[in-house]
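Chemist: Got a predicted structure here, sequence first:
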Amino acid sequence: MRLLRRHGPLLLWTPLQRRVEAIASDYFAAPDGAGIDFSTPAGEPALTAPDSVSWQVFKNPLALFVGGVTAVLLELAEPRVRTGVWHATSFRTDPARRLRSTGLAAMVTVYGPRSKAEGMIAAINRRHATIHGVTPGGMAFRADEQQLLDWVHATASFGFLEAFHAYVRPLDAAQRDSFYGEGRASALLYGALGAPASQGQFEQTMQSMCGILEPSPVVFEFLGIMRNAPLLPGPLRMAQGLLIRAAVALLPAWVRERLGLDSHWGLRPWERMLLLRAGADADRLVLRTCPPVRACRRMGLPDDYLYRQAGSARRA
C-alpha cells in the first residue's frame, strides 16, 4: 500500500482513499437516516475548541474504538449501570447499530456545532429519564441519577484518553488535565455535575468506586459479542480481537482482577508495537468526509489542520 506523505498528514492512493472515506462516512451516519452536517453553520463553535486536546483525541479511529470498549467495561462493572445498559439498550441484540449511535453521539458532542450538540444531549437526557429498574441484587436505580451519570462520563473520558495515550502518542500531565477539563461543558449538559475535571479528580472517582464495582457474567458476554460481531469493515475484522484485548489492557490492574480478566486478555510486546504503529498512522490519515475535518471547515480551518498538529506534536 502506497502512502502519500505531505507535511505530516497522510493520504492514501486516491481510489483507496475514496473507499476508506466512504466506509468511515457510513460509520458516522445517523442510524435513523437523519443526516448531521458538521460543516454548517459556518463559524458556530463546538463545546470544545479546535486547538483542544479533545479535538486531537477524538479524531483517531483506533483510540475511539479501543477507548469505547474500555469505557463500557467499566460501566458494566457498576451493577446499576450494567442493568440499565444491558436490559434497556440494544447492545446485546444489535451491537453494531448501538456502537454507531454511540460513536456519532461522541462526534456531535466534540465536533458538532453547539446548538446541535445541545439538542442531541437534551434528547438523550429525555431517554435517560424513562430508564429505571432494579438490579438482580435488589438495588433500585434511575438512569438519570447524578452518581450514575458522573460514572458514565468518567469512564468515557478515561477510556478515550488512555487509548490515545497508550496506542497513539503519550500525553503529559497538563494535557491529561486539559482533556478532563474540556469535557466539563458536555458533562454539565448531561447532568453529570460531579464528573471529574482533572486526572486527580478521576483518580478520586475510581477510589470511591472500589466498594461498588463487581464481577458479572455480562462482562464476558459483552466481550464475546465484541469479538465476534461484524463491527469493522471486512479487511479490518481480523484485528477485532486484538483491539478488544487492547481495551482490556487499559483497565486498572485491580479492576481487571476483580472482573476476572486474567493474562489471557493481555497483549504481547509485538502486539503493542503493532497497535502503536497503527495508531500513529491513523492519527495522520486525513478522512475528509468525517466529522473532524468537516468541523474544521465550519470553523474556517484547512482540512489537515488537526493532522498537522499531530505531526508537530510527535516531532516536538
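Modeler: Perfect, thanks for sending it.
Chemist: C-alpha from now on. contacts and neighbour counts both.
Modeler: OK.
Chemist: and the gap between E75 and R314?
Modeler: Distance, E75 to R314, by C-alpha to C-alpha, to the nearest Å: 32 Å.
Chemist: what about the two, which has more around it?
Modeler: The residue with more neighbours, out of E75 and R314, is E75; 25 against 12, by other C-alpha atoms under 10 Å.
Chemist: so what does the helix or strand hosting the more buried one touch, helix or strand wise?
Modeler: Following DSSP states H and E, the helix or strand that holds E75 is helix 61-76. Under the contact definition 3 or more C-alpha pairs under 8 Å, 6 or more residues apart in numbering; DSSP states H and E, helix 61-76 sits against helix 79-88, helix 146-167, helix 217-228, helix 240-249, helix 269-282.
Chemist: make it 6 Å
Modeler: Using 3 or more C-alpha pairs under 6 Å, 6 or more residues apart in numbering; DSSP states H and E, the elements in contact with helix 61-76 are helix 146-167, helix 240-249.
Chemist: And the helices in the stretch 1-150 of the chain?
Modeler: Taking DSSP state H, counting those that start in this stretch to define them, one finds helices in the stretch 1-150 of the chain at 14-27, 53-57, 61-76, 79-88, 95-111, 114-128, 146-167.
Chemist: Determine which stretch of those helices is the most buried.
Modeler: Neighbour counts (mean count of other C-alpha atoms under 10 Å) averaged over each of the helices of the stretch 1-150 of the chain peak at helix 61-76, with a mean of 24.
Chemist: got the contact list for it?
Modeler: Under the criterion C-alpha atoms under 6 Å, 6 or more residues apart in numbering, residues 81-82, 155-156, 159-160, 163-164, 243, 247, 279 lie in contact with helix 61-76.
Chemist: For that helix, what is the distance to the chain centroid?
Modeler: In terms of C-alpha atoms, centre = their mean, to the nearest Å, the centre of helix 61-76 is found 6 Å from the chain centre.
Chemist: Repeat that for stretch 178-195.
Modeler: Distance, stretch centre to chain centre, for stretch 178-195: 15 Å (C-alpha atoms, centre = their mean).
Chemist: May I see the buried residues of that stretch?
Modeler: Within stretch 178-195, the residues scored as buried using 16 or more other C-alpha atoms under 10 Å are 178-184, 186-187, 190-195.
Chemist: Among the residues you listed, which are located in helices?
Modeler: Counting by DSSP state H, the part of the buried residues of stretch 178-195 found in helices is 178-182, 184, 186-187, 190.
Chemist: Of those residues, which is the nearest to L148?
Modeler: Closest to L148 out of these is Y190 (11.1 Å), distances taken as C-alpha to C-alpha.
Chemist: Next up, a structure to set beside the first:
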Amino acid sequence: MNQHPAMYAGGVCALFLQSLHPGPMAAVAQHDQYQSDPWGRLQRISNHIAITTYAPEPMVERQFALVRTVHERVSGLDRRGAPYRADDPELLRWVHDAETWSFLTAHQRWSATPLSGAEADEYVRQAALGGQRLGATGLPLTVAELEQQLEDFRPQLWCTPDALEVVEFLTHRAPLPALARPGYRMVIAGGRALLPGWARQMLELPDDPRTVRRDARLGRIATRMVGWALVGSDGEHDRPMRAPQGAAG
C-alpha cells in the first residue's frame, strides 16, 4: 500500500477531528469496539483504504457495498438527544471532509514532495469519488471548498465526554507492547500537531506554541522512522500520493 508515512499521523488527526461531531461520535461510542478491539478496527480501516484505492473494480464495489450495509444498521440518539444514522449523507460528509483534510495536511506538512496547488485539488476530487459511493453528498472538489466546508461545520461541533474518552484512550491507554510505545507516542503527538488550533482547544489539548512545536517535531521524527522502515521493505512511500477512496467510518 503506497501511502506516505505521514498518513499515520494524518489518521490520528482525522480520528480526533471526526470525534467533535456528536452524530458520528455517538455512532462510534455506541456501536464500535475500538476499546476492546482497537487493532481490529484499525485493520478494518486499513483494509478499506487499501482495497478501495488499489484493488480491481469488482473488489472495490464489494467493499463499498459492505460498508454501506454496516452503516444502514447503525443508528441511535447522540448526546444532545438528536437522532443520527450512520448513512446520513450529511454525517458522512463530515467524516469524509475531516479525513481528507487530515491526510492532505499531513502530506503537505511532512512529505519531501508536497503536492502543487493543482495536485492538491486533484487529490480532493479523487477522494470525493469514494465518498460519493458511500452515500455522502455535496462533497468538496477543491482545497478551497474543503476548507470552507470544515469552517461551515464548526457550529455543529461539540466536544462530548465520548470525544474526550477517545482522545484519552488513544493517547494514554491503547494496548501496546513496550517496544512500540515510544514510536506510537510520537505518531499521536504528530496527529495533535496537525489539528487546527480551534480543534485542539475544543478537545482540551495543549495549544501553547511551544507544545505544538514539540508535537510537530515528534511527528516529523515518527514520519521519518516509518519512511526508513518502508525503504527497508519496498520503498513504496516514494510513489505518488493517492487519495483514499472514502472513509470507512
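Modeler: Thanks, I have it. Computed from a predicted model, the values in this text were never measured in an experiment.
Chemist: ok, back up a step: mind putting the helices and strands packed on helix 61-76 of the first structure into CSV with distance to P269 of the first structure?
Modeler: CSV is the format used below for these (distance: least, C-alpha to C-alpha, whole Å):
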stretch, distance to P269 of the first structure
helix 146-167, 12
helix 240-249, 12
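Chemist: do you know which of those lies nearest R298 of the first structure?
Modeler: Going by C-alpha to C-alpha, the one of those nearest R298 of the first structure is helix 146-167, 24.2 Å.
Chemist: Just tell me the aligned range of that closest one in the second structure.
Modeler: Per the alignment by TM-score structural alignment, helix 146-167 of the first structure matches residues 89-110 in the second structure.
Chemist: Quick one: residues in contact with that stretch.
Modeler: With contacts defined as C-alpha under 6 Å, 6+ apart, stretch 89-110 of the second structure is touched by 6-7, 10, 13-14, 18, 114, 135-137, 247.
Chemist: That stretch vs the first structure, average distance?
Modeler: Once the two models are superposed, stretch 89-110 of the second structure sits on average 1.3 Å from its counterpart in the first structure (mean C-alpha distance after the TM-score superposition for the first structure).
Chemist: Relative to H48 of the second structure, how far out is P38 of the second structure?
Modeler: Applying C-alpha to C-alpha, the value for P38 of the second structure to H48 of the second structure is 16 Å.
Chemist: Hmm, I typed the wrong one, I wanted L230 of the second structure.
Modeler: For L230 of the second structure, the distance to H48 of the second structure - C-alpha to C-alpha - is 20 Å.
Chemist: And L77 of the second structure, by the same measure?
Modeler: With C-alpha to C-alpha as the criterion, L77 of the second structure and H48 of the second structure are 27 Å apart.
Chemist: G81 of the second structure now?
Modeler: 31 Å.
Chemist: now swap in L164 of the second structure and tell me
Modeler: Computed with C-alpha to C-alpha, the distance linking L164 of the second structure and H48 of the second structure is 26 Å.
Chemist: before we move on, what about A98 of the second structure?
Modeler: Taken as C-alpha to C-alpha, the span from A98 of the second structure to H48 of the second structure is 17 Å.
Chemist: Among the helices and strands packed on helix 61-76 of the first structure, which comes closest to Q207 of the first structure?
Modeler: Q207 of the first structure lies closest to helix 146-167 among these, at 12.0 Å (C-alpha to C-alpha).
Chemist: How far away from the center of its chain is the closest one?
Modeler: 8 Å.
Chemist: Report the angle between it and helix 269-282.
Modeler: 100 degrees (axes from the mean of the first three to the mean of the last three C-alpha atoms, to 10 degrees).
Chemist: What lines up with G191 of the first structure in the second structure?
Modeler: With TM-score structural alignment as the matching criterion, the partner of G191 of the first structure in the second structure is G135.
Chemist: Then R80 of the first structure?
Modeler: R80 of the first structure maps onto G23 in the second structure, by TM-score structural alignment.
Chemist: Distance of that match relative to A6 of the second structure?
Modeler: In this view, G23 of the second structure and A6 of the second structure are 28 Å apart by C-alpha to C-alpha.
Chemist: Could you do R185 of the second structure as well?
Modeler: Per C-alpha to C-alpha, R185 of the second structure is found 14 Å from A6 of the second structure.
Chemist: try M225 of the second structure
Modeler: Distance, M225 of the second structure to A6 of the second structure, using C-alpha to C-alpha: 10 Å.
Chemist: Now the common contact residues for these two.
Modeler: Counting by C-alpha under 6 Å, 6+ apart, no residue touches both M225 of the second structure and A6.
Chemist: mean offset of the one helix or strand A118 of the second structure maps to relative to the first structure (after superposition)
Modeler: Per DSSP H and E: A118 of the second structure is located in helix 117-133. By mean C-alpha distance after the TM-score superposition for the first structure, the fitted helix 117-133 of the second structure averages 1.3 Å away from its aligned residues in the first structure.
Chemist: Count the residues that sit near the closest residue to T142 of the second structure other than its chain neighbours.
Modeler: Nearest non-adjacent residue to T142 of the second structure, counting by C-alpha to C-alpha, 6 or more residues apart in numbering: D121, 4.5 Å away. By the criterion of other C-alpha under 10 Å, D121 of the second structure has 19 neighbours.
Chemist: ditto for A129 of the first structure
Modeler: A129 of the first structure has 12 neighbours, counted by other C-alpha under 10 Å.
Chemist: Give the full set of residues in contact with the counterpart of it in the second structure.
Modeler: Aligned by TM-score structural alignment, A129 of the first structure pairs with E72 of the second structure. Counting by C-alpha under 6 Å, 6+ apart, E72 of the second structure makes contact with D87.
Chemist: Let's see that with 8 Å instead.
Modeler: Counting by C-alpha atoms under 8 Å, 6 or more residues apart in numbering, E72 of the second structure touches 85-87.
Chemist: likewise I23 of the first structure?
Modeler: With contacts defined as C-alpha under 8 Å, 6+ apart, the neighbours of I23 of the first structure are P233.
Chemist: And it, how close does it get to P95 of the first structure?
Modeler: Using C-alpha to C-alpha, one gets 18 Å for the distance from I23 of the first structure to P95 of the first structure.
Chemist: mind checking the SS state of L231 of the first structure?
Modeler: Here L231 of the first structure is coil, with the state taken from DSSP: H, G, I helix; E, B strand; the rest coil.
Chemist: what's near enough to touch it?
Modeler: Residues near L231 of the first structure by C-alpha under 8 Å, 6+ apart: 95-96, 237.
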